[in-house]
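Chemist: Let me see the structure of the following:
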Amino acid sequence: MNYKTINRKLLILVILWGLLFSFDQDNFLYSDCFYPSLQTWFAELSQGYSILHLAAMDGNESMVKFLLDMEVDPNQRNRWGETALQSLMAEKDYSDQLEMITLLLQAGTDPNSSNTAGITPVHIAAGGNSEQIMKLLIDFGGNLNSIDSQGNTPVHFASANPDEEMIQLVVENSGDLNICNLSGESPLHWAVGNGNFFHVQILIDHGADLDIQDFSGNTPLHWAVFSENPDMVNLLISNNCDWSIKNNQNLTAGDIAEKYLTYSKNFSLIRQILISADQN
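Modeler: Reported below is the predicted structural model:
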């Protein structure tokens, strides 16, 4: 048995001892909270969570620092492929955990480590509301063009996220705004579909393809019409999108409006915007 194995066993004993004596020492055997807590703890360990995972998920910064000082592997994964950093970010509101996340990254946690769904910490941050943590991940080499199992990048996540500061940060640090997912959808499609006007404009301003088509042949303008969003239609038209592109059903955005939106309260307005574009 080498010294690392001995250290691990001693570490587990120390932590178990601490768990026991965090309860009423005279009555812990009869405590209603002791057995469920310990059972939960062991259940999580059986799912591949390390002690570091549990400490991070609990928000216990001092324990995380202690474990990292003991050279516990910061990139150990649970059964879902998550490091302690990913579990922390997926488990709770992590916006106030800047110092703990800094500790994990400084200890060598990979900001681009993906779980079984291909999600990285950068994906999670892009869908959140902490620009500070996103900046930190980028500073430690976080890749804004990494793709998950569905082909989505952090730019997709930020495009669906209503946070305007997040999309600005992501766009300004991303190398490619036109990566499409497995359905052929670009971040611009997602921004349009979620009605995020600021996002649409900043994506276009930074080089997003205005006329990119998904695997159904639909452009962002098609999506805006499907969403019955006249303001979004107008925004895309004002940025000189090609309104004449046909999808795989041989339908332009105008055709979709005429075929599917005649009973929509926004039909007349959308139709007028498209007619005006045609005349110009």
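Chemist: drop to CA atoms for contacts and neighbour counts, all remaining ones
Modeler: OK.
Chemist: Can you identify the element that follows the top helix by length along the chain toward the C-terminus?
Modeler: The longest helix of the chain (DSSP state H) is helix 3-20. Where DSSP states H and E defines the elements, the next helix or strand beyond helix 3-20 is helix 34-46.
Chemist: Which parts of the very next helix or strand once past that following helix count as buried, going by neighbours?
Modeler: Next helix or strand after helix 34-46 toward the C-terminus (DSSP H and E): helix 51-57. Within helix 51-57, the residues that count as buried by 16 or more other CA atoms under 10 Å are 51-57.
Chemist: for helix 51-57, the distance to its chain's centre please.
Modeler: Distance of helix 51-57 from its chain centroid, counting by CA atoms, centre = their mean, to the nearest Å, is 21 Å.
Chemist: which helices and strands does it pack with?
Modeler: Counting contacts by 3 or more CA pairs under 8 Å, 6 or more residues apart in numbering; DSSP states H and E, helix 51-57 is packed against helix 61-69, helix 84-91.
Chemist: looking at the ones you listed, which is buried most?
Modeler: Using mean count of other CA atoms under 10 Å, the stretch among those with the greatest mean number of neighbours is helix 84-91 (a mean of 22).
Chemist: one more to line up against the first:
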Amino acid sequence: MKKIFGFGRKKKGDPPPGSAASPCPAGAYELRQKELGKLHRAAAAGDLAQVRQGLKKHSIDGRDKAQRTPLHLACANGHADVVTFLVENKCKLNLFDNDNRSPLMKAVQCQQEKCVAILLEHGADPNLADASGNTALHLAAAAPNVFLAGMLIEHSAHIDAQNKEGCTPLTLAVSEHHEEMVELLLKKGADVHARDLCERTPLMTAASGGELKLVKVLLRYGADLSHKDTNGWTAEDYAIIHGYAR
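Modeler: This next block holds a predicted model:
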């Protein structure tokens, strides 16, 4: 089954292999210091004093060449004190970067739990979608980070939101073999019968990967064995086709 995320793909603007780069969390922005203004550089580095100084000359919501705000950069790198300062000074919470990702999405993708909590407490929208239709909850399911997923759901994240392939966070968690995440989503009311654009259910995804534990979990929550996708295949057919007849 096709992977939903391509986090490892090289994007335009990424530094060439072997180029110098500071260590950064998975999913964080690749930064070229020469392309960043003083305020953006300070936010990315977590230099609160320089952020304060920079706001005297620059807009708190100013964009760099990749449409990132200081809040995007602080969130991606886990600088909670800078995030708090920017939020308390009324920065805009829901602006998009070039990938249509909000600061909240970047904080979730980079698993910056404190930053996520600050943003949600101040009203950041958990239901915005990026260029692939993925919400913050999709990103949490992919991480996987059960704590972040629970926090997002508590702040009214749509648990059955579909991305452009029709996949919900549950479908993604199943495809990535994240049993704990699957359990959490189902306990919180995720639709066990969710269907993607090809009418495939989470049970079919689990069966095609030979994930017996996940199959059992999904069946326990009432997954339908008889449902057929656009090819007329059932979950059992998926298991057999992928070599898991037993």
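Chemist: Could you pull out the buried residues of stretch 137-149 of structure 2?
Modeler: Those would be 137-146, 148-149, for stretch 137-149 of structure 2 by 16+ other CA under 10 Å.
Chemist: again, but for stretch 233-245 of structure 2
Modeler: 233-239, 244.
Chemist: Switch the residues you listed over to TSV; also include distance to residue 209 of structure 2 and secondary structure.
Modeler: Output for these, formatted as TSV (distance: CA to CA, whole Å; DSSP: H, G, I helix; E, B strand; the rest coil):
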residue	distance to residue 209 of structure 2	secondary structure
233	15	coil
234	14	coil
235	11	helix
236	12	helix
237	12	helix
238	9	helix
239	7	helix
244	8	coil
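Chemist: Relative to residue 109 of structure 2, how far out is the residue most central in space within structure 2?
Modeler: With distances taken as CA atoms, centre = their mean, the residue of structure 2 nearest its centroid is residue 139 (1.7 Å). Using CA to CA, to the nearest Å, residue 139 of structure 2 is found at 6 Å from residue 109 of structure 2.
Chemist: Then residue 70 of structure 2?
Modeler: Taking CA to CA, one finds residue 70 of structure 2 at 17 Å from residue 109 of structure 2.
Chemist: Serialize the buried residues of stretch 137-149 of structure 2 to JSON lines and add fields for distance to residue 202 of structure 2 and secondary structure.
Modeler: Formatted as JSON lines, those follow (distance: CA to CA, whole Å; three-state DSSP):
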{"residue": "137", "distance to residue 202 of structure 2": "16", "secondary structure": "helix"}
{"residue": "138", "distance to residue 202 of structure 2": "14", "secondary structure": "helix"}
{"residue": "139", "distance to residue 202 of structure 2": "17", "secondary structure": "helix"}
{"residue": "140", "distance to residue 202 of structure 2": "17", "secondary structure": "helix"}
{"residue": "141", "distance to residue 202 of structure 2": "14", "secondary structure": "helix"}
{"residue": "142", "distance to residue 202 of structure 2": "15", "secondary structure": "helix"}
{"residue": "143", "distance to residue 202 of structure 2": "18", "secondary structure": "coil"}
{"residue": "144", "distance to residue 202 of structure 2": "17", "secondary structure": "coil"}
{"residue": "145", "distance to residue 202 of structure 2": "19", "secondary structure": "coil"}
{"residue": "146", "distance to residue 202 of structure 2": "18", "secondary structure": "helix"}
{"residue": "148", "distance to residue 202 of structure 2": "21", "secondary structure": "helix"}
{"residue": "149", "distance to residue 202 of structure 2": "18", "secondary structure": "helix"}
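Chemist: Skipping adjacent residues, who's closest to the aligned partner of residue 253 of structure 1 in structure 2 in space?
Modeler: Here residue 253 of structure 1 is matched to residue 235 in structure 2, going by TM-score structural alignment. Among residues not flanking residue 235 of structure 2 along the chain, residue 204 sits closest, at 4.3 Å (CA to CA, 6 or more residues apart in numbering).
Chemist: Tell me which helix or strand the spatially closest residue to residue 90 of structure 1 that is not a sequence neighbour sits in.
Modeler: Sequence neighbours aside, residue 124 is the residue nearest to residue 90 of structure 1 in space, at 7.4 Å (criterion: CA to CA, 6+ apart). According to DSSP H and E, residue 124 of structure 1 maps onto helix 121-126.
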